[in-house]
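>>> any chance you can model this:
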Amino acid sequence: MPRPLRVAIVGAGPAGIYAADALLKSEVAADPGVSIDLFERMPAPFGLIRYGVAPDHPRIKGIVTALHQVLDKPQIRLFGNVDYPTDISLDDLRAFYDAVIFSTGAMADRALSIPGIDLDGSYGAADFVSWYDGHPDVPRTWPLTAEKVAVLGVGNVALDVARVLAKTADELLPTEIPQNVYDGLKANKALEIHVFGRRGPAQAKFSPMELRELDHSPNIEVIVDPEDIDYDAGSIETRRGNKQADMVAKTLENWAIRDVGDRPHKLFLHFFESPAEILGEDGRVVGLRTERTALDGTGNVKGTGEFKDWDVTAVYRAVGYLSEKLPKLPWDLGSGTVPDEGGRVVEEGGTHLRSTYVTGWIRRGPVGLIGHTKGDANETVANLLADHAEGRLHTPSSPEPEAVDAFLAEREVRHTTWEGWHRLDAAERALGEPQGRERVKIVEREDMLRESGA
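I've put the predicted structure just below:
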């Protein structure tokens, strides 16, 4: 009797779980069957949703419900707190599995090469997100002494950072933020948040719903300068061909023509301002210099040579995430991704790296919404199954599931399981119950391991 197809997925965020779901829905899952092991370096699953989505986004976090249903399937096992390649290498994985899918995502900040970027008070948005989302591997405190703050970038991460900085701690208390984050935000001095985009309203990468959410807080006054509402032929074409871009532009237009109200925290959305330099004094941020830009007819912009200095004492760059290079895999330094064809990993000479696949942001870069990784996963899994049908996958030497358990035990790797997640989930919900909150996130890795029964 043929054995089930054995697949390892490295990374238990949405991309990895969507890949597991695609495998379970395939014909192979029915005959001869499929057996999937998810390896996650964090003690808990769900990746970006747990550690990359702002805590006041319950709608997005609701995706966890669907992911839960996938991980509940008996064909899937979770191995949390297992790091690739420290705890298990590609050669190790090949000994146990017919194929390996990497879905490790992107959690680092993309660099921004302007003078002053390394000054004290200049931060990467990803680091701030990790702090307020209770990532176990980052410091427990965050300096929030600046009264005037700049955020560079016009994507959803920039909006998340600006909104968390502009809201009060008590507004965020009903969410799952841990006590250390609430205490930090309670001491936050920020009264003015300035968000800067190099191009115009039609080129902003906000999603319409997230943009409108800025205006829902009773403490945040969103302000748009009417002079920043400008379109050229390329911008008009973008609006006509992209419903979301048109909705974003309309929202910004409405905000630009209304009177400024009296909410205590001001959040300014600036367009046509390209960051040129972070200004410093005694090693600390004392301002931001931008160059005014102008549309060139195509939707792109060019510099005007007109500069302006902004009075801010903290700068957050939200210009994109960057994936971490994976050992033993080829790497495209420019895009920060693993080269692939349809999810098949491609080596420098153009040949496919046998039985090795990628999906999600490690494959195509950190673009799109969480749900967009589902299409990625479907394509990658379809090609993996085609390779399986054609006999192009390698044969593992130890395909028995218990061989993995024995390997981790021999290496003394302290790992969590799906059952352990249910215990951690219950512990976090129990912490929130006395306060009428859905949960309070447990932050320390050791505490997470203990509650998970690792």
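
>>> every contact and neighbour count from this point should use C-alpha atoms.
Fine.

>>> and A29, how many neighbours?
By other CA atoms under 10 Å, 16 other residues sit near A29.

>>> correction: the previous question concerned T298.
14.

>>> cool, and F196?
Other residues near F196 number 23, with proximity taken as other CA under 10 Å.

>>> list the contacts for it?
The neighbours of F196, taking CA atoms under 8 Å, 6 or more residues apart in numbering as the test, are A150, V151, L152, G153, V154, L269, H270, F271, F272, E273, S274, P275.

>>> go with 6 Å
If you count contacts by CA atoms under 6 Å, 6 or more residues apart in numbering, F196 has them with L152, G153, H270.

>>> cool, V404 as well?
V404 touches nothing, counting by CA under 6 Å, 6+ apart.

>>> in a helix, it, correct?
Yes. Counting by DSSP: H, G, I helix; E, B strand; the rest coil, V404 is located in a helix.

>>> can you tell me how far it is from G420?
Using CA to CA, to the nearest Å, we find V404 at a distance of 18 Å from G420.

>>> what does G121 give?
Distance, G121 to G420, using CA to CA: 39 Å.

>>> before we compare anything, build this one as well:
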Amino acid sequence: MPRPPRVAVIGAGPASIYAADILTTAHPGASVDVIERLPAPYGLVRYGVAPDHPRIKEIVKALRRTLSKDGVRFVGNVEYGRDLKRDDLTRFYDAVIFATGAIEDRELDIPGVELRGSHGAADFVSWYAGHPDAPRDWPLEAESVAVIGAGNVALDVARMLAKPADEQLTTEIADNVHAGLRANRAKDVHVFARRGPAQIKFSPMELRELSHSPSVDVLVTEEGFQIDEAGQAAIAASKATRLVVDTLLKYLEATPTDAPHRIHLHMCQAPVAILGDGRVEGLRTERTELTGDGRARGTGEYVDWDVQAVYRAVGYRSSHLADVPFDHVGGVIPHDAGRVLDLDGCALPGLYATGWVKRGPVGLIGHTKSDASETIASLTADLDGLVPAAEPDPDAVTEHLAAVGCEPVLWEDWERLEAHEIALGEVAGRERIKVVPREDMLRAARGASD
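Model (predicted):
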């Protein structure tokens, strides 16, 4: 290619920003537009992390450096498939990287999931994280709640349901979320894992944080606390697994403090049905036993739990993008080392994928970086064979967006919105207060927040 590459990255979460950083570092003259449908960047770091996890949000500092560097342009409030279609992108860019992540709940195929009071964890996370597309209110009438899942999202959901709302006032929690949590009636939150303590997917830090609130007791049920041969091997092979099991043992042996809220951790309990007539009135689980190879099987013994709400934290799933091949079984874009493949398994020139939409919703930040490196390596290897964009001038994109009635939020606009959130926080003695309604976000981004 006779000039530096001009590339669009769809999505503004960590995967897309790492891809932009790696590409512009490898090719100093490259021009990358990070295109995001929301008015704010950072994806699940902003809208998938609980407000009381500021340490995890430290990653924003590194992401911010990339979005503010030369050669990278943030273009927010622009929706792929509506404001920009695939044919538009191939007109303005030499290559397109899809990095839209995974924001939908993976389905749980048991009876009763449709009952009122049965919630997908991703929807609840979007609400408490202040996502502009989430409802402003959330039903929190249940005194006893079930959380199905054995990962960190399940722990976040349980902690947010059990922890008193006023303990969140040191965070960026949105006003409507704080008001909703203050009305929360939950006293007992039951977390159910299908396998044992050595197979559970909690991270040690997340598990320890459950007990940081003086208003919450963490109780581990002794029944189901099974460690088989595979579990012993996992403990010996992984420091993280060992720390998780040690923490669970401490909770198991701890004396309850009679705190007003309780999180109960149940292992070797598989959900089989959500019970109720029109709304959730209970959860039925089947006791399981470990089989020695890291798996579990049902015992035919069932337990009914008296709960009035169920949260399904069984994983995320990516969404199908317009005019882009999609594996509906795996929930990912089919690819070869990041090159998007068509239905015949052939690479589509100039189209790439990275992040969860490429590999599925697994792995931590380190995996995301290595994943982006693989995709950029493929793009770099293909550069000489790419069809150059017909209209590579950066102004061509913004002129097109204006013509279709779209007003993008650029980096300087986001900085105004961010300054507005920080100013709101200063008044309340907090670092920031997140603005939730999209129209309010856009007003602040345009400098018209007053």
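
>>> for the contacts of F196 of structure 1, give me CSV that also has secondary structure and distance to D230 of structure 1.
CSV is the format used below for the contacts of F196 of structure 1 (DSSP: H, G, I helix; E, B strand; the rest coil; distance: CA to CA, whole Å):
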residue, secondary structure, distance to D230 of structure 1
L152, strand, 20
G153, coil, 18
H270, strand, 12
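
>>> which of these tops the neighbour count?
G153 (27 neighbours).

>>> that one pairs with which position in structure 2?
When structure 2 is aligned by TM-score structural alignment, G153 of structure 1 is paired with G149.

>>> which residues does that match contact?
Taking CA under 6 Å, 6+ apart, one finds A193, A313, V314 in contact with G149 of structure 2.

>>> contacts for the helix ranked longest in structure 1 next, please.
What stands out as the longest helix in structure 1, according to DSSP state H, is helix 373-389. Helix 373-389 of structure 1 is touched from outside by A15, Y18, A19, A22, G342, G343, T359, G360, with contacts defined as CA under 6 Å, 6+ apart.

>>> now render these as a markdown table, adding neighbour count, secondary structure and distance to A426 of structure 1.
Listed next are these as a markdown table, based on neighbours: other CA atoms under 10 Å; DSSP: H, G, I helix; E, B strand; the rest coil; distance: CA to CA, whole Å:
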| residue | neighbour count | secondary structure | distance to A426 of structure 1 |
| --- | --- | --- | --- |
| A15 | 32 | helix | 25 |
| Y18 | 26 | helix | 24 |
| A19 | 30 | helix | 27 |
| A22 | 20 | helix | 28 |
| G342 | 20 | coil | 39 |
| G343 | 27 | coil | 36 |
| T359 | 34 | coil | 31 |
| G360 | 30 | coil | 29 |
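
>>> so of those, which two are at opposite extremes in space?
Taking CA to CA as the measure, those span a maximum distance of 15.8 Å, between Y18 and G342.

>>> could you report the neighbour count for T356 of structure 1?
Look at T356 of structure 1: counted by other CA under 10 Å, it has 23 neighbours.

>>> neighbouring contacts of stretch 33-44 of structure 1?
Contacts with stretch 33-44 of structure 1, where a contact means CA under 6 Å, 6+ apart, come from 4-12, 75-83, 416.

>>> and for stretch 234-250 of structure 1?
The contact list for stretch 234-250 of structure 1, computed with CA under 6 Å, 6+ apart, reads P201, A202, P208, G297, T298, G299.

>>> quick one: it aligns where in structure 2?
On the basis of TM-score structural alignment, stretch 234-250 of structure 1 is assigned to residues 230-246 in structure 2.

>>> which residue ranges form the strands in the stretch 251-400 of structure 1?
Taking DSSP state E, counting those that start in this stretch as the criterion, the stretch 251-400 of structure 1 contains strands spanning 265-270, 273-281, 284-295, 301-310, 314-317, 321-322, 340-341, 344-346, 352-358.
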